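# take this sequence and fold it.
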Amino acid sequence: MGAPDREPGLQEVEELLSTAVTLLRPYLDAARPSAEAAAPESVLGEAPDAPAGGDERPMVEIRCFGGFRVTVGGTAVDCGAVRPKARSLLRLLALRAGSPVHRDVLLDALWPDLGHEAGVRNLHVTVSRLRTLLEPGAERGSATLLTRDEHSYGLALGWPCASDVREFDRRSTVCLRPAPGEDPERRIAALRAALRWYGGELLPEEGAAEWVVGERRRLRGRAARLCATLAGCELELGRPDAAAAAAEQALTLDAYLDEAWRALVTARERLGDPAAAERGRRAYARTLRSLGVTPGPDAAVTAGRWWSAPPRP
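All right, here's what the predicted structure looks like:
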């Protein structure tokens, strides 16, 4: 009789799981667009909920748009259990989840008035408290979520995970670089799917903190561009009502976005509402004047011809 089969070791199990994920990934990716095809009720909505049930639910969920939330294994992390500085550190790391952040960046952002040594001590203490918060009961040195690599720290998000900022960034980058000959309906679905991840202002809890202001402005501007692009696509398909809604949403995010004003005026004209179109022209003229640009004498006449897509019958 031969020797009994050997139990597989941990490393072998991990390799088998990794191989299985790699083999299944094309099928998962192929199924994803059909689940996203339905348009939301509004242009911008809350970030999609994570898949419910079983192993499909992300182990870590991070939401930075519209208010900060973190769940680990389906359980919400009580961020109120730690001090404000620890909460800010967690938000900063969450914003850059999956990427290491050098300690000097953290010190400049959170302890700018302390000397280097005092700042490093505060950072070590705060990181220790966050590890206890994220993985209560984990033995010293065994935490896996908040990691350290020499002088850098980060939230190590393995698969599966969900980060609304990373997902919005990834999807919006694809949407703003359309493939030649792409089906308009498919692009509209992709634009709406990307916008669903933008759930509002980035980390509003941090106010005007320097480390978040620039990223907040960048992501808001990207959402505005997606809305303006969506408005243009809807105009091309002869849907001025949807185009007007998308253009209006773009202007709530960026009141100076030229293509959104153009799309809005054109959509209102195609809806047979010349008064609303004229109000749009005048509002755009006021916007130009606020920037120190004087509208030309024919601006009100030519505004409706800005959009190049011809009306459909």
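
# going by C-alpha atoms from here, please, whenever you check contacts or count neighbours.
Will do.

# helices along this structure, start to end?
10-36, 84-95, 103-110, 116-134, 164-175, 184-195, 210-236, 240-253, 258-270, 274-290, 299-302 (DSSP state H).

# wait, which of those is closest to residue 152?
Ranking those by distance to residue 152, with CA to CA as the measure, places helix 103-110 first at 5.3 Å.

# surely residue 246 meets residue 225?
No: with contacts counted by CA atoms under 8 Å, residue 246 stays clear of residue 225, the gap being 10.2 Å.

# who's more crowded, the two?
Using other CA atoms under 10 Å as the criterion, residue 246 and residue 225 rank with residue 246 on top: 26 against 22.

# this one as well, want them side by side:
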Amino acid sequence: MATTTSAACPIFSLSLLGRFVLTGPDGAVSLPNKKLAGLLAFLACMAPDPQSREKLSTLLWGSYLDAQAKQNLRQALFKLRQILGQDALRSDGELVSLNAMVIACDVSQFEELVQDGSRDALSAAADLYRGRLADDISVGEECWSEWVAGERERLSELALGAMVTLGGHELSEGRAEQALRTGQRANALNNLREDSHRLIMRALSATGRNAEALKYYRDVVALLKRELSTEPDLATRSLAAELRSNHPQNAAPAAGEVAPEASPPPALVMHGERPSLVVLPFSNMSGDPEQDYFADGVTADIITALSRFRALVVIARGTSFALRDKGMTSQQIAQQLGVQYVLSGQIRKAGNRIRVSAELTHSGSEAQVWSDRYDRPLTDIFDLQDDVSSSVAAVVDPAVRSAEIERARRKPPTNLSAYDLYLRALHHLWGGTREDITKAIDLLRQSLSLDEARSPTLAALAWGLVMASPLGAHTSPDATTEALSLARRAVEQDGTDAFAHAVYGFTLFGPAGDNDQGRIHAVEAVRLNPSSAFAWGTLGMIDSMAGDYENAVTCLHRSLVLSPYDSMLHLWMTGLTASCFALGRHEDGIAWARKSVQHNPGNGTGHRMLAANLVAAGRLEEAREITRRRDATQKTTIRDLRAMRFFKQNDALERYLSAQQVAGVAD
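This next block holds a predicted model:
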């Protein structure tokens, strides 16, 4: 905990460009939850301007009742002062602001560097922009989503402009290679901005690679036609004409002539639909050559684990290892292989512990998409290898998916492919609100109208239809039949897709009532991809509803360990609180239920499970207050809960319904 201070230099440093990282005098500082991090991020971005308490409570607790939202804000501000010190926040009645003398934020530093505009300042700004704003902070409130989306777009545009301007400085000072790399970084952030394409063309020409510059222009023409159904603007066309007139030998070949082969510049290598990734051999930093085998084993296992995620194209082990001793940088390897993402890492041994650090970067921009480290005791070497490789693979897949979703969201809505629509839908599919699930279903139907045979889209739409009713969204009477048909088609299209099997299993088990067959498919999903948090979570939910509560707890814990920042946490936590209720572990059930509704305030079942566990623990007034608050948002009766039949076993169901009656749920 920080002490009160009036020191001139900030005590804390807050990084928001990329992952949320708060650092204090003693190193990294952890915050208890995402909303506390979101509150600090918002105040830091708005500093020094004071913000009204009403605005802050709406931003982060807008779906709560007004009194509860204000109480949550008071508690959050109190907690921040405990962590940062009393001087960190300034409060004048209804207004709150962050004290920049206590905490420094990279966003304000970035904006000051961009405003400076000098070559050195722009270079520092480009290095400071490590990714989109607070990329790992997810808050399920509409006001937060709108604010953070706008800020992410604004800061991304600032970074792009800074990189293009920096590239111009580099060119004017004769550093064409640096200008080319800067243009490629800008282009990786948004490959539809023509000023970055013009920078690359000028840089290629300045290095004497005129044929590549004109070939690049032809690729730009194709890109804009495919993505935007338009032609390059006048400035880009004029630059191409200038290059041809200055270097007539590089003009387009006449009819019948064969153009010389020229490799397209890296930023415009055309990939297939699925994102592609190379895993570089992890480095052994322990100084012990005998640990090389362990580093290689972890790398190989990560490649195998990632290959089970059908949404990724993963470069084979042989190719990855063959490039290890070629003296190439990770970016050069990515360019040669034509992949969009690079996973690299280091392994250190210290005494009886192993530390594995891993980092995922975008190959064009070299921006960090994700990073983490894993400290494990050195016990059974093979178990350790399995544990680390599955843990890394489980979080890399959603990290890539999030980056791809953001790419799709930047595209104009009039030029979306079936895959773009699918990616946009995923953002809403895991949102956990009735509005999100309704939007996801609409986007997935649009995607299937363009490509009706994509297994992931079929499975995603089936999941959306299954989750619509529990989230309070309107569904048609034949939604269950349609979901079952879609999920079955997804498995038939790709029998090795773990996600499709998990969705089919859940659909069979829940809405369709085919319990045994549903669990068979869920078990198959885990077998196909043991690193899939979704597969483990689905199997755990099935066991929680079916009555195998101990196994449910094991599976759901496994899901949480594999993907601790997953947007589906609220659902898996609901399964845990239900299992705890059935097992009589009511205090554990209360704890998991509170985490569930904190992660997704719109999770109705989470609120009902919280009330049931509170009743069972003898805390009746708290249970009735939970019921009153939930009924104010979405009223549910005992008849409704009986029809939902979360518990398939009669004794657990009757205990659950009895607890709901005591908690005040109407008949």
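
# out of the helices of structure 1, which is the most enclosed?
Here the criterion is mean neighbour count by mean count of other CA atoms under 10 Å, and of those the winner is helix 258-270, at a mean of 25.

# ok and that one relative to helix 210-236, angle-wise?
If you take axes from the mean of the first three to the mean of the last three CA atoms, to 10 degrees, helix 258-270 of structure 1 sits at 30 degrees to helix 210-236.

# which helices and strands does helix 258-270 of structure 1 pack with?
When contacts are defined as 3 or more CA pairs under 8 Å, 6 or more residues apart in numbering; DSSP states H and E, helix 258-270 of structure 1 sits against helix 210-236, helix 240-253, helix 274-290.

# can you lay out the helices of structure 1 as TSV showing distance to residue 156 of structure 1?
Shown next, in TSV, are the helices of structure 1 (distance: least, CA to CA, whole Å):
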stretch	distance to residue 156 of structure 1
helix 10-36	17
helix 84-95	10
helix 103-110	16
helix 116-134	12
helix 164-175	13
helix 184-195	23
helix 210-236	20
helix 240-253	31
helix 258-270	38
helix 274-290	44
helix 299-302	53
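
# which one, of those, ends up nearest to residue 154 of structure 1?
Judging these by CA to CA, what sits closest to residue 154 of structure 1 is helix 84-95, at 5.8 Å.

# can you tell me what residue 153 of structure 1 aligns to in structure 2?
Using TM-score structural alignment, the equivalent of residue 153 of structure 1 in structure 2 is residue 96.

# and its match, what does it touch?
The contact partners of residue 96 of structure 2, by CA atoms under 8 Å, 6 or more residues apart in numbering, come to 50-53, 89-90.

# residue 59 of structure 2 versus that one, what's the distance?
Here the criterion is CA to CA, to the nearest Å. By it, residue 96 of structure 2 lies 14 Å from residue 59 of structure 2.

# same question, residue 244 of structure 2
To residue 59 of structure 2, residue 244 of structure 2 is 54 Å away according to CA to CA.

# same thing with residue 303 of structure 2?
40 Å.

# pipe the helices and strands packed on helix 258-270 of structure 1 into TSV and attach distance to residue 62 of structure 1 per row.
As requested, these are exported to TSV (distance: least, CA to CA, whole Å):
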stretch	distance to residue 62 of structure 1
helix 210-236	16
helix 240-253	23
helix 274-290	36
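
# read off where stretch 304-323 of structure 2 ends up in structure 1.
Aligned by TM-score structural alignment, stretch 304-323 of structure 2 falls on no residue of structure 1.
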